[in-house]
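# sequence and computational prediction follow.
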Amino acid sequence: MASEHDQRQRDDQPLLDPTAIRGLVAELGLRPTKQRGQNFVTDANTVRRIVGLAEVTPDDVVVEVGPGLGSLTLGLLHRARRVIAIEIDPLLAGALPATVARLAPARAEALTVITADALRVDELPEPPTKVVANLPYNVSVPVLLHLLATFDSWQHGLVMVQAEVADRLVAGPGSKTYGIPSLKLAWYASSRRVGSVAPSVFWPVPNVDSGLVALARRPPVETTANRAAVFAVIDTAFAQRRKMLRSALAGLVGSSAAASVVLEDAGIDPQVRGEQLEIADFARIAEALARVDRSGDSAGH
């Protein structure tokens, strides 16, 4: 556990500013790509705000996805015991340790860089306790769900995503933005919007605002259905968003009449739409579908 004096020293350590960012970009000959969602934070106060909202402590092992030039990485290293940074771009991954060694030499050994696609990482050198990241816009939801599914040791997190995605992640039943991301995240965790971030703090400047979403893992839904089965029902229910569930799920059981029977068995009104249901409701539908499958198997023998 770090002393208060050690913590103050860490908090006083330098972070990247626009001048330092420009220097790194020139040094690396970097050309950010939209394909990899590369927008780098240039404002130190935004970094401090994110680290503060994430409540990073000296006991935390933090996973950061898409560290880029190291803006947030430095802020996290000033607080966390260890930062595991996953970076898909070999150029950026190779430069990050040197940046940390120059600006935070006392914390250089606390950084581990993994050069990989975060969606393919299924092993880490140490179980993480938090995820704090400026997630690439184009893969933010898949990456977040992968980290939740693959590493169950982390209980809290804070992610910066496109504002529209933030709204979808935290939406509740009945809202216009409620849908697949909201429900799949709800399988693992509760979420809340804790702030907004203006485009001006990034380079290159994106044409959208960003949102900060805080996550807290919660006990899994009590169900006999597995996650894949529940997620399959969710995907089917929202494939044609405005349809009543009995019509949306007809393809799973052969007809809307058969779907109505399944829904009634699950205690769900066949005329409701998917955006009106919670994650536990979809779990009950998956259970009812499994009962249909089992009875069909029994009849076939």
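Happy to help now that I have it. Numbers count the residues shown, from 1 in each chain.

# all contacts plus neighbour counts: C-alpha atoms, from now on.
Noted.

# quick one: S190 and R218 touch, right?
Yes. Taking CA atoms under 8 Å as the definition, S190 is a contact partner of R218 at 6.8 Å.

# compare those two (neighbour count), which wins?
Higher neighbour count among S190 and R218: S190, with 16 against 13, using other CA atoms under 10 Å.

# quick check: the closest residue to that one other than its chain neighbours vs R273, distance?
Excluding its sequence neighbours, the residue lying closest to S190 (CA to CA, 6 or more residues apart in numbering) is A216, at 5.3 Å. Separation of A216 from R273 (CA to CA, to the nearest Å) stands at 27 Å.

# alongside the first one, take a look at this:
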Amino acid sequence: MSEEQLLGAAQVRELAARLGVRPTKQWGQNFVIDANTVRRIVRLADVGPGDVVAEVGPGLGSLTLALLPRVHRVVAIEVDPVLADALPETVAERVPELADRLVVLRADALTVRSLPDPQPTALVANLPYNVAVPVVLGLLAHLPTIEKVLVMVQLEVAERLAARPGSKVYGVPSVKAAWYADVRLAGTVGRNVFWPAPNVDSGLVSMVRRPPPAVDLDGEVVGAVDRAAVFACVDAAFAQRRKTLRAALAGWAGSAAHAEQVLRAAGVDPGTRGERLGIREFARIAAAKAALS
């Protein structure tokens, strides 16, 4: 796509002025004004002609315009009614030959439970900082056809999502993201590629979906465990993350003694802390609780 078809700083500000749009903190709006950044996102997303991309928060269309030439369709989910109405016009103006590849859904991504056919194969987005984690986890949960993800989020959030057990920033988002996918930090982005410039740098998170962990208890393959049961265990373990699992899981298990019994059945030391465990261990703990109940 040529430089003239993408949105640079001047075009973003001009378009915003024409629409009477002022970026709002309420919707976490920071518009990308650097063409090289959107090209980089599309390249790292590894999407092609067979992909249907869900894009959350397309804003004025910077990333949308870079995605359209590469993929079969972009389903843009936009909560701001002014931006949602303007996006098809921007695309028709700048790349009229690609206008039929765009579908705009005026909705809050936190409430999306389904999308029109054909179903999305990828999620690629510059996500609002304030809802990034619940949006990613929610769409992975409700849209099982999404196989790959490349999102730009606040750097601290990116590091949390990609963290490994034992890391200082490892926590609930890290474990829950690992339930769905292999997650890695794919790069960092400076604050000056946005208008308005945020007070923090951003990170690019890459996710490749894989099946939930199968569970093995005492040499017997239990198979998949209920996600809600595993996530309840994770939430309990990190609600009091400085406590041992025996203490942290007491309420979840019914008592500290029962928590210890469950942990031992799962092959987990009751004296360890949740921040040392990966998603497979949490799945084993949830399976052991179900087996002992």
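Arrived safely, thanks for sending. Computed from a prediction, not measured in an experiment: that's the story for all the values here.

# related to what we said a few turns ago, what lines up with the residue nearest to S190 of the first structure in the second structure?
Alignment note (TM-score structural alignment): A216 of the first structure maps to V208 of the second structure.

# cool, L76 of the first structure as well?
Aligned partner of L76 of the first structure by TM-score structural alignment: L67.

# ok, its match to R276 of the second structure distance?
Taken as CA to CA, the spacing of L67 of the second structure relative to R276 of the second structure amounts to 39 Å.

# so which of the two has more stuff around it?
The neighbour count for L67 of the second structure versus R276, taken as other CA under 10 Å, is higher for L67 (27 against 13).

# wait, what's in contact with the residue nearest to that one when sequence neighbours are not counted?
Leaving aside its sequence neighbours, L67 of the second structure sits nearest to V42 (CA to CA, 6+ apart; 6.3 Å). V42 of the second structure makes contact with A66, L67, V124 under the criterion CA atoms under 8 Å, 6 or more residues apart in numbering.

# can you tell me which of those residues end up in helices?
A66, L67 (DSSP state H).

# got JSON lines for the contacts of V42 of the second structure, with distance to K25 of the second structure too?
As requested, those are arranged in JSON lines below (distance: CA to CA, whole Å):
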{"residue": "A66", "distance to K25 of the second structure": "25"}
{"residue": "L67", "distance to K25 of the second structure": "25"}
{"residue": "V124", "distance to K25 of the second structure": "21"}
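
# which single one of the contacts of V42 of the second structure is nearest to L6 of the second structure?
A66 (6.9 Å; CA to CA).

# okay, and the residue with the largest distance to the centre of the second structure sits in which element?
The centre of the second structure is farthest from one residue, A257, which by CA atoms, centre = their mean lies 36.5 Å away. For A257 of the second structure, the element it lies in under DSSP states H and E is helix 256-265.

# what does V53 of the second structure give?
Using DSSP H and E, V53 of the second structure falls in strand 52-56.

# got a list of contacts for that strand?
64, 71-78, 109, 118-127.

# run the last query once more with 7 Å
Residues outside strand 52-56 of the second structure that contact it (CA atoms under 7 Å, 6 or more residues apart in numbering) are 71-78, 109, 119-125, 127.

# any idea how far the residue nearest the centre of the second structure is from A250 of the second structure?
In the second structure, the centroid-proximal residue (CA atoms, centre = their mean) is V136; its distance is 2.6 Å. From V136 of the second structure across to A250 of the second structure, the span is 30 Å (CA to CA).

# over to A266 of the second structure?
On the measure of CA to CA, A266 of the second structure and A250 of the second structure end up 15 Å apart.

# neighbour count winner among those two?
A266 (23 against 17).

# surely the more buried one and A283 touch.
No. Contact status for A266 of the second structure versus A283: not in contact, 9.0 Å apart, counting by CA atoms under 7 Å.

# who touches both of these two?
Joint contacts of A266 of the second structure and A283 (CA under 7 Å, 6+ apart) do not exist.

# please name the nearest non-neighbouring residue to I279 of the second structure.
V175 (5.6 Å).

# returning to that earlier point: name the element the residue nearest to the centre of the second structure belongs to?
Using DSSP H and E, V136 of the second structure maps to helix 132-142.

# and if you look at E164 of the first structure?
Using DSSP H and E, E164 of the first structure sits in helix 163-170.

# ok, residues contacting whichever helix or strand comes after that helix?
Going down the chain from helix 163-170 of the first structure, the next helix or strand is helix 180-188, by DSSP H and E. Under the contact criterion CA under 7 Å, 6+ apart, helix 180-188 of the first structure has outside partners 141, 145, 148, 168-171, 217-218, 220-221, 231, 234-235, 279.

# quick one: which of those residues has the most company?
Result: L169 is most packed of these (other CA under 10 Å), 27 neighbours.

# now do the SS call for the equivalent of D46 of the second structure over in the first structure.
Under the alignment defined by TM-score structural alignment, D46 of the second structure corresponds to E55 in the first structure. Here E55 of the first structure is coil, with the state taken from DSSP: H, G, I helix; E, B strand; the rest coil.

# next, count neighbours for E55 of the first structure.
E55 of the first structure: 16 surrounding residues under other CA under 10 Å.

# tell me how far it lies from R48 of the first structure.
11 Å.

# with A133 of the first structure instead?
From A133 of the first structure to R48 of the first structure the distance is 13 Å (CA to CA).

# the more surrounded of those two?
The neighbour comparison of A133 of the first structure against R48 (other CA under 10 Å) goes to A133, with 28 against 18.

# thinking that one is in contact with M160, fair?
Yes. Shown here, A133 of the first structure and M160 form a contact pair, counting by CA under 7 Å, at 6.3 Å.

# helices along the stretch 151-300 of the first structure, start to end?
163-170, 180-188, 227-237, 245-248, 250-253, 256-265, 279-300 (DSSP state H, counting those that start in this stretch).

# which other helices and strands does the first one contact?
Under the contact definition 3 or more CA pairs under 7 Å, 6 or more residues apart in numbering; DSSP states H and E, helix 163-170 of the first structure sits against helix 180-188, strand 189-197, strand 210-217.

# counterpart of it in the second structure, which residues?
Taking TM-score structural alignment, helix 163-170 of the first structure hits residues 155-162 over in the second structure.

# average gap between the matching stretch and the first structure?
In this overlay with the first structure, the average offset of stretch 155-162 of the second structure from its partner residues is 0.4 Å by mean CA distance after the TM-score superposition for the first structure.

# quick one: contacts of that stretch?
For stretch 155-162 of the second structure, the surrounding residues in contact (CA under 7 Å, 6+ apart) are 169-171, 173-174, 177, 183-185, 201-205.
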